[in-house]
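Visitor: Below: sequence and its predicted model.
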Amino acid sequence: MSKVKEKFRDRALPIRTRVNDLLSRMTLEEKVAQLRQDLYGWKCYQRDGDEVALTPYLTDYLAKTPGIGCLYGVFRADPWSQVTDETGIPSALSRDTAFRIQKQVMAANRFGIPALFVEEAPHGHQALGSVSYPINIGKGNSYDPALMEQMATQIRHEMAAKGVHIALVSTMDLARDPRWGRTEECLSEDGVIAAKYTEAIVKGFQGDLIYAGEDFLDQPVATHTTAQMGVVLKHVIGQGDTLGGHNSGSSIIGRRELLDIYGPLLHAARNAVGVMAAYNDIDGVPCHGNPWLLTDLLRKQNGFQGLIMADGSALDRLATNYTQPGLAARQALTAGVEESLWDELYPHLVEYVTAGLVPEALVDQAAFKILAIKFLLGVFDDPFKTPAAFDETHAQSVNLELAEESITMVKNTGILPLKTAAKIAVIGPSADNRYDLLGDYTAPQTAGQHSTIYQAIKAQYPASDVRYAKGCAIRDHEHQPQLLNEAVALAQASDVVILTLGGSSTRNFGMRFGKNGAVSSKGINMDSGENVDLASLALGGEQPALLEALAKTGKPMITIMVEGRPHELEQVLAKSAAVLLAWYPGQRGGDALAALISGQVAPSGHLNISYPRSAGQLPVYHNQRRNPAPDYYDEAKSPLLTLGTGLSYGETPVVERIQLDQTTVSKVTLQDGAKLQAMALVHNPNDTAATAVLLVATNGLTNNVVPRASHVVDFKRVTLAAHEQRQVTFTLEATAFQQTDFNYQPRLFEGPVTVSVNGQSAVFTIQ
């Protein structure tokens, strides 16, 4: 029998027992407080030099509210928060600031319940002095889940050292419509590819914190885990599939399509500490009020154990669909949304319960989950635990490697690698701009924090005369002729041109933002990121004119696309000797590009999306259903570049043949867990090592629904020594050979099934 008077303080007891005991002692007001994430964390302090003081914004709130569920963005620094290098919290002061705030929170409620500190980390912690990695659409080109896991581990170490408990990380959106401004946050257009990355990211952040098939509530708080952080995955689900590519719009996804395309992603989220619901509706049902999605599919079918968080002010949007706000609150809680974010709905739950609009049992259910996560992460028992030290040097090494693997070469006439050149012109709107390399959700950067492309090229070629000209702005049409003329003159006086084109997610401090942080006043040269959608994928401003003018000089041109989404590329390919898709490659992006261009490193990125010719032919994602329709009258229906495209120096390693370990498999054995092995023999014909990305696809018929044109089921990145032949084995389960049927159930293929790897295929039969 425990000697501890209150069970919830007994570390030897299972989490379930401790939470139930604590919950039984709490008032309705105290429970509702755990469901609230009202505060903007950066308003909780005021900094004067090295002195940080807590503000009345925090203390007045705690005087009126008996606790805090989660506290968002204490360390956020960006134009929305208006936090700068001078006013924000530097890394050296972060942990002390977090602990001081936590002490205030704990002192303000009867049970000393701490808050969970929640921070944005879509490509690194959005805070002063933090490491900023390549954006998702870029690092998804790496096909390297192991390196993605290392990145997540480094972000975890950095954030934990500051006192953060939960990282908000984008992994659940798919790049199905590149007009959408948040395409940069997507890991792929394909749910299976994004799912493998998601599992790696969860593992990197959380280690062994949650096991599939084992209920963490039935265990005591783990003392052995190396992870002191949880990850909340954004967003569930379908935001990249909205009509017209409009942010937060409607997604007309059939239930069958959702299960097939997004099912692997939902399964990949099963071990995450949390997920964030998406703004969009699916076929008219808002995700924040969808019990089939959040409870039946995510929790019951996929075994998700974590908490479900609302997106910023999304519950207020939900309320606009109801005659009474209390009805919206009841629907959100019924769906499974436990933690709010800056809304006016959950703060009124006490009155909704009192009025009979919301059953108190729904509040109890949500508060239980939030408290359980506080126990799971060790925050309740040891809120001031000293984390492992953060090694920024190692993190930046991982960052550089990931940037190198993220960049994809799609054309090379032989100009690359560029070993030497007497005079090099570096031209373009992003060539000497640090922020254009980083993407949305970026903190202010210091001058010495990382190199621009121009600076990195200059350092890479110390014996060359390397000069820079802007050429034009991203989108501004005014006052551009002089910039263009200067660029042409520089090109004419040079031996080779390195040109940057594309877009930018750079925000500035003069912009206006909504309550949820989305930009509401567009910057003229900012054409990507949250709430910045495009109708056309054509290059903006005078960039086409710059490309044309430089091409007319006759100087060989290496073009780097710096972008958060695909832009029209046909003219770029036609007029360039080489083309690199750099995306927004992060703080080490300039260094990575310089290493690739010089040949110090060979390109190894491969497209994680189907690259369109124009917006008019969308969608072009590879896994559409078979369609015999001809090309458009005025354009091909196929993408310009297919999923998996990527060049390197030398010949691409080839799959010479594929063999299967079985020729016939019964449905029964597959359904009972039998697996099929596919062995691909890969050959590197080069005199140097080379990297290949192997994509496995299956094709078959269900005698039920229309099959897909392409069905990727697995992938591997392999590096082969010079002239090496290697057999690479893939183990495929039943999920690789099925689609969702008439009745929304998984249905196995019947008869002949084709398994292909990079163009080579083999056939077996399911009977």
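Guide: Thanks, I have it.

Visitor: make it CA atoms for all contacts and neighbour counts henceforth
Guide: OK.

Visitor: Next, the contact list for G336, please.
Guide: 291, 294-295, 308, 366 (C-alpha atoms under 8 Å, 6 or more residues apart in numbering).

Visitor: Among those residues, which are located in helices?
Guide: Counting by DSSP state H, the contacts of G336 place 291, 366 in helices.

Visitor: quick check, nearest of the contacts of G336 to A77?
Guide: I308 (25.0 Å; C-alpha to C-alpha).

Visitor: Go ahead and confirm that closest one touches A335.
Guide: No: between I308 and A335 there is no contact under C-alpha atoms under 8 Å: 9.7 Å.

Visitor: if you count what's nearby, which of those two comes out ahead?
Guide: Set side by side, I308 and A335 show more neighbours around I308, with 28 against 20, by other C-alpha atoms under 10 Å.

Visitor: returning to that earlier point: compare the contacts of G336 and tell me which is most surrounded.
Guide: Those, ranked by neighbours (other C-alpha under 10 Å): first place I308, 28 neighbours.

Visitor: returning to that earlier point: now the contacts of G336 as a markdown table including distance to N20?
Guide: Output for the contacts of G336, formatted as a markdown table (distance: C-alpha to C-alpha, whole Å):
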| residue | distance to N20 |
| --- | --- |
| P291 | 24 |
| L294 | 23 |
| T295 | 21 |
| I308 | 19 |
| A366 | 12 |
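
Visitor: wait, which of the contacts of G336 is closest to F117?
Guide: Closest to F117, out of all of the contacts of G336 and judged by C-alpha to C-alpha, is I308, at 15.5 Å.

Visitor: tell me the contacts of the closest one?
Guide: 274-277, 336-339.

Visitor: Comparison target, given below:
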Amino acid sequence: MCFALTGKAQNIYQDPEQPIEKRVEDLLGKMSLEEKVGQLSTLLGWEMYDNSGESIEPSAAFRDAVRNRHIGSLWATLRADPWTQKTLQNGLNPKTAAEATNALQEFVIRESRWGIPLLLAEEAPHGHMAIGATVFPTSIGQASTWNPDLIQRMASSIAEEVRLQGGHIGYGPVLDLAREPRWSRVEETYGEDPYLNSQMGVAMVRGFQGENLNSGVNVASTLKHFAAYGVPEGGHNGSGLSVGLRELHSSYFPPFKAAIQAGAKSIMTSYNSIDGIPSTANPYLFREILRDEWGFEGFVVSDLGSISGLRGSHKVAATGEEAAKLALLAGVDADLGGNGFDRNLVNAVNEGMVDEKLLNEAVSNVLRLKFEMGLFENPYVDPEKAREGVRNDKHVQLAREVAKESIVLLKNENNLLPLSKDLKKIALIGPNADNIYNQLGDYTAPQEESNIVTVLKGIQNKVGTENVTYIKGTAIRETSQDEIEKAVALAENSDVAVVVLGGSSARDFSIEHEDTGAAKVSQTEGLISDMESGEGFDRLSLDLMGNQLALLKAVQATGTPTVLVLIKGRPLLLNWPEENVPAILDAWYPGQEGGNTIADVLFGDYNPAGRLPVSVPRSVGQLPVYYNYKAPVKHDYVEGSAEPLYAFGHGLSYSTFKYQNLSINVMGGIDGPRISIEFEVTNEGEMDGEEIVQLYINDLVSSTVTPIQQLVRFKRKAIPAGETQAFKFELGKNDLQLLDMEMNWVVEPGEFEIMIGASSRDIRLKEKFTVK
């Protein structure tokens, strides 16, 4: 029996007073080969309970998995969406979710030989993907806040909601650099820059994990996806790429390294291959870099089905046993999906293909987290606490705060915004103006409509129902049911037209899914869903789809002042709107409070300060387009500029800010440089506001080619109207170093240039300094 149930330790592993490593060693020594392999299996959790409406019981599939496969973990037990076929009617609410996880734990502790509790992993990138949880902006919106402290608070709230319902691991953050906007998963990332990604990733890890994983309100963080997953060839999800080691270490590794150093307990492999080696079979990534170089002590989990994919997709293994061997040799500890290791790994060990010592290491890495989280002593949760604590008022207000700070004002010609609340005839038009799922993004559970504030509801809350008239106008992709003529008539008789366009990652029950859970693009005829983004929905172009641009052009042609609001998951081509529409807001997928926050910005109750974490191209022909490309400076194309339409870091305010009084003090040489940078920013506008100052650096002469500019610091700070705030940054060795020709990190003597401004293109202060 488990110590948690008997109150008396019979074995060392059951005694909480013993050191964790001693407990792991004791338990490992008692386990059979099959039990060890079972601990590495993470099965699909939503299949593991039966909900009759009156009681929740372990399913037959779960009972079989425990008794015959000795499983150690479940994934997405509480997930609800079209793939899992869990709805508001047959899914779980926070209270019944806690009851379900308790029932599963009780069964596994009672029925397994050693009473080992389950690890329950849950999807949690912008809120727990479970019915009744708080829905925050997706990661690309989180990054647009440029506010790691706020994101850490958000992550703490998400962790609390997961843990109160019985979960232990939160999948996130996604630390892939998004340098390919055609890729379907841009919305899940923090954008194109390694430093911004690093800061956001560290914030998420600290928020998830807190100071004590045994707190009852914290979860372990699983970093996704190692490595270089966000730049697939042609934007095709999971495709391979060829990238040099220097670029891996300089651009793609730093966010993961920073999160590992912040204490992240888990990391996930990626579906792609790098230079012909699948991530899930790459010992360089997980043994040499992750463990030997960075000192990682957590566990590595495969992405769903990626161990089997070594045989089926990548074709680097002829049998399941060979695939299991490759993954274990590479340093993969846990098998998400449960079909990659299982009997294949048992057979591989029995046949001498795999040293059982490697298996023991993997099992130890998984068991260690169970002990760290106190699951042997406290495997259960309180359903009443889950009912009270999930989506509470504090978390809803935090969702609104994150959404407000994420909104980016792209354009505001002649100060059209903010709008007056005295307007009596407001035309609200567009497919994303009143669609709850289109504003939430992928990895979102079914929602009660009353929990989500659309743009229509938000504006009505602000100025009254009688002053707002709504017409959809068109769909995101469908072109056979347009109401453009009605929209034009409405705009002609209104004081202002707010047009809400963009994209959607909303899955519906007509969408088919891959075995990995990615949505499957269908070319069959029939009514087309709005979904044009989200995992599996890669794009050929980046145009507004369907008749959206035609709708916008028709409304703008009426002469009524027009505001474009964008709700979407990836950068889209906005050349015509930039040339013709006077005001443009980008809200990404703003979450459940999106409508309120968009209204706050439109009507001046909040002064926007969000900044783009990713460049917005002028053409697909430019791709890739990102700000910190390596020298030489790009020249223009025959057809137009090589510059992005909107640069990384761009975002306007209702205030204007003046940068001044830059001073730089250099101390130390190449072995220990310290560069102190001070300057001031004055709010010269009439409105209180926030400014996000950005500090970039350029190594003017270097032994290997380096970026033309690289973000090294940023700070979001409130500055009241008419007041001045001082900013101070200090740079060190890590900010100036490069990988030399021998692949050593070094600071080279010579000149550097500091660039400080409001975006990567809007540089206000410049000065050079020398490191000797």
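Guide: Structure's in. What do you need? Everything quoted here is computed from the prediction, not taken from an experiment.

Visitor: Quantify their similarity with the TM-score.
Guide: Overlay of the two chains. TM-score (TM-score structural alignment, normalised by the length of the first structure): 0.94; 742 aligned residues with a C-alpha RMSD of 1.7 Å.

Visitor: Just the contacts of I308 of the first structure: which are in strands?
Guide: 274-277 (DSSP state E).

Visitor: now that we have the residues you listed, which one has the most neighbours?
Guide: Neighbour counts for those peak at V275, which has 31 neighbours (criterion: other C-alpha under 10 Å).

Visitor: Please name the residues that touch the aligned partner of N608 of the first structure in the second structure.
Guide: By TM-score structural alignment, N608 of the first structure lines up with P613 in the second structure. Residues near P613 of the second structure by C-alpha under 8 Å, 6+ apart: 140, 143-144, 190-193, 196, 648-649.

Visitor: please redo it, this time with the cut-off set to 10 Å
Guide: 140-146, 178, 189-193, 196-197, 647-650 (C-alpha atoms under 10 Å, 6 or more residues apart in numbering).

Visitor: Just the ones of those residues in helices?
Guide: Using DSSP H, the contacts of P613 of the second structure in helices are 140-144, 196-197.

Visitor: Looking at those, which one is closest to G685 of the second structure?
Guide: The nearest member of those to G685 of the second structure, counting by C-alpha to C-alpha, is S144 at 22.4 Å.

Visitor: just the helices in the stretch 501-650 of the first structure please.
Guide: 543-552, 570-575, 589-598 (DSSP state H, counting those that start in this stretch).

Visitor: For F111 of the first structure, find the nearest of the ones you listed.
Guide: Proximity to F111 of the first structure (C-alpha to C-alpha) singles out helix 589-598 among the helices of the stretch 501-650 of the first structure, at 47.7 Å.

Visitor: in the second structure, what residues pair with the closest one?
Guide: Going by TM-score structural alignment: helix 589-598 of the first structure matches residues 594-603.

Visitor: so how far is D538 of the second structure from the equivalent of L22 of the first structure over in the second structure?
Guide: Alignment note (TM-score structural alignment): L22 of the first structure maps to L27 of the second structure. Distance of L27 of the second structure to D538 of the second structure, given as C-alpha to C-alpha, to the nearest Å: 46 Å.

Visitor: Comparing those two, which residue is more hemmed in?
Guide: Neighbour tally, L27 of the second structure and D538, criterion other C-alpha under 10 Å: the higher count belongs to D538, 22 against 17.

Visitor: That one reaches S184, doesn't it?
Guide: Yes: assessed by C-alpha atoms under 10 Å, D538 of the second structure is found in contact with S184 at 4.5 Å.

Visitor: Need the residues touching each of those two.
Guide: Common neighbours of D538 of the second structure and S184 (C-alpha under 10 Å, 6+ apart) are 235-237, 532.

Visitor: Which residues are in contact with Q492 of the first structure?
Guide: 425, 550, 552-555.

Visitor: Select only the buried ones of those residues in PyMOL?
Guide: Only the buried members of these enter the following PyMOL selection, criterion being 16 or more other C-alpha atoms under 10 Å:
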select buried, resi 425+550+555
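
Visitor: Reformat the contacts of Q492 of the first structure as a markdown table; add distance to A388 of the first structure.
Guide: Formatted as a markdown table, the contacts of Q492 of the first structure follow (distance: C-alpha to C-alpha, whole Å):
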| residue | distance to A388 of the first structure |
| --- | --- |
| A425 | 45 |
| L550 | 51 |
| K552 | 56 |
| T553 | 55 |
| G554 | 55 |
| K555 | 52 |
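
Visitor: Over in the second structure, see which of the contacts of Q492 of the first structure survive.
Guide: Compared against the second structure with both residues aligned by TM-score structural alignment, their matches' C-alpha atoms under 10 Å, the contacts of Q492 of the first structure retain 425, 550, 552-555.

Visitor: farthest-separated two in the residues you listed?
Guide: Maximum distance among those (C-alpha to C-alpha): 15.0 Å, for A425 and K552.

Visitor: and the nearest residue to S494 of the second structure once chain neighbours are set aside, what is it in contact with?
Guide: Leaving aside its sequence neighbours, S494 of the second structure sits nearest to K425 (C-alpha to C-alpha, 6 or more residues apart in numbering; 4.7 Å). Counting by C-alpha under 10 Å, 6+ apart, K425 of the second structure touches 466-469, 490-491, 493-497.
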